[in-house]
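# output the structure for:
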Amino acid sequence: MVLVLSLLLVTVASSSGLADITGDATCDNQMSFYADGVLYSGANDNNWRASSSVSIPGDTQVVAVKCVDLHVVGGIKLALSNGIKTDATWKCSAKYEDGWNKPGFDDSAWGNAVLASYNWGSNPPSLNGKASWIWTSGYHGEDLIVYCRRVIVVNGGWSDWSEWKSYGQCKACCGTGRINQWRSRTCTNPAPGPGGAGCVGSSLQFRTVDCFTEACEDRCPANTVKYFPYPGDSRRFCQCDNRVAKPMNCAPGTVWNQNYWTCVHDN
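Presented below is the predicted three-dimensional model:
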């Protein structure tokens, strides 16, 4: 019996900000390795007693392996740094279907992987005790081309907070006022994958901070109540109290009249 390994060496920079998923993989005989439907390496023939180092993006949702058995028995063995390893939780099929290696593919009709007992000792050494050899139930030569996949449950993570943004107007016409602010974050670092948990907590934060306008000077003397027009809006006015002027709203249909120090009907 001749056993051959598909060598795979993949290094892909992750754009998610998450650490790459790394590990080792092997296949008897020819392996094609996919992450989220992307083929990172084709099949190469080599010694099955060695494994291949793998590195895929940290937000990968599905890892998948196509293995071609050239001889009597076939097998796939893989262990990744996120805890994913070849075991009976994988889904395997001898039938090719479009999209089989992509997120969202319905593998409910596929059988669970069969743990194969081969007299291959502890090979390859890098995977000894870390994973099991898997195949379909036809691992004694019945199924020569096998497709196996494993969904990685990705829980959601928060992005960084955005910059604070103000809403409304500074609650002062002059002097020191208060203004409301908000900031947001999104559950996209990473976004939750199929079956993954969403983010815990609020996507919004609010606060009220000081806002500084021009000095009131003689418009707001100490211990004095005064009124003056709100700049650029006749439906508002400024109420001055002890060196701080606060914007006030006239009733609907009225405008500020400085002569009477009150809001009058807008005729």
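
# can we go C-alpha only for contacts and neighbour counts from here?
Noted.

# show me the strands in the stretch 101-250 of the chain, by range?
111-112, 114-115, 134-135, 145-151, 165-167, 176-184, 204-212, 225-229, 236-241, 244-249 (DSSP state E, counting those that start in this stretch).

# to compare against the first, here's the next sequence to fold:
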Amino acid sequence: MLLSYVALMVMLAIAVNGNGQNQWMGPRYYWPDWENEEECSVLCGSGLRPQIQRATCYKRLTCYPEYMPSPHRRNVTCNTQPCGDTCPPGVDQFLPHPTNTHRFYQCAFERAVLHHCPAPLVWGQDLGRCAWTWEV
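From the prediction side, this is the model:
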């Protein structure tokens, strides 16, 4: 009886391989759709957007962190439309971010490139620089 129990435990231990698959049940996780990890690196003029895809368990009770694969990462092109009047040729200027006061765009070479103010500073459009909140 004890020998049968030990044999069963050994078979179950062998059944799970290093990629989280059980030989009898198949993979314990799946790869859902890609998620945007950050916004596009430009407002216009063609940039990159980092994306991430994390493995997700089919059954939470059967997933073990040591068998979960590392996330997949990729960059996709975004905001490929020309800047036109937003960043005209030969004009270097700054533009405020429409929703985040800690970010701004810098127009250069007909592209509006995203920049971040260091915490806790915010973008001061009239000052043309990152500043303390009481300055803007």
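
# now what about the TM-score between them?
The TM-score (TM-score structural alignment, normalised by the length of structure 2) is 0.65; 117 aligned residues with a CA RMSD of 3.2 Å.

# deepest of the strands of the stretch 101-250 of structure 1, which one?
strand 134-135 (a mean of 30; mean count of other CA atoms under 10 Å).

# name the helices or strands packed onto that strand?
With contacts taken as 3 or more CA pairs under 8 Å, 6 or more residues apart in numbering; DSSP states H and E, strand 134-135 of structure 1 sits against strand 75-80, strand 114-115.

# who does the longest one touch, helix- and strand-wise?
Translated: strand 75-80 of structure 1. strand 21-28, strand 62-68, strand 134-135.

# what range in structure 2 does that strand sit on?
Using TM-score structural alignment, strand 75-80 of structure 1 lines up with nothing in structure 2.

# which SSE is immediately downstream of that strand?
Downstream of strand 75-80 of structure 1, the next assigned helix or strand under DSSP states H and E is strand 91-93.

# can you pull the buried residues of that following strand?
For strand 91-93 of structure 1, the neighbour count (16 or more other CA atoms under 10 Å) marks 91, 92, 93 as buried.

# so what's the residue count around the aligned residue in structure 2 for residue 243 of structure 1?
If you follow residue 243 of structure 1 across to structure 2 using TM-score structural alignment, you land on residue 110. As a burial measure, residue 110 of structure 2 scores 20 neighbours (other CA atoms under 10 Å).

# and stretch 109-119 of structure 2, how far out from the chain's middle?
Put simply, stretch 109-119 of structure 2 sits 18 Å off its chain's centre (CA atoms, centre = their mean, to the nearest Å).

# again with stretch 115-135 of structure 2
25 Å.

# list of residues touching that stretch?
Residues external to stretch 115-135 of structure 2 that are found in contact with it (CA atoms under 8 Å, 6 or more residues apart in numbering): 94, 95, 96, 101, 102, 103, 104, 105, 106, 136.

# do that again at 6 Å, thanks
101, 102, 103, 104, 105, 136 (CA atoms under 6 Å, 6 or more residues apart in numbering).

# for the residues you listed, which one is nearest residue 89 of structure 2?
residue 105 (15.6 Å; CA to CA).

# distance check, the closest one against residue 94 of structure 2.
6 Å (CA to CA, to the nearest Å).

# and residue 250 of structure 1, how many residues sit next to it?
By other CA under 10 Å, the residues close to residue 250 of structure 1 number 16.
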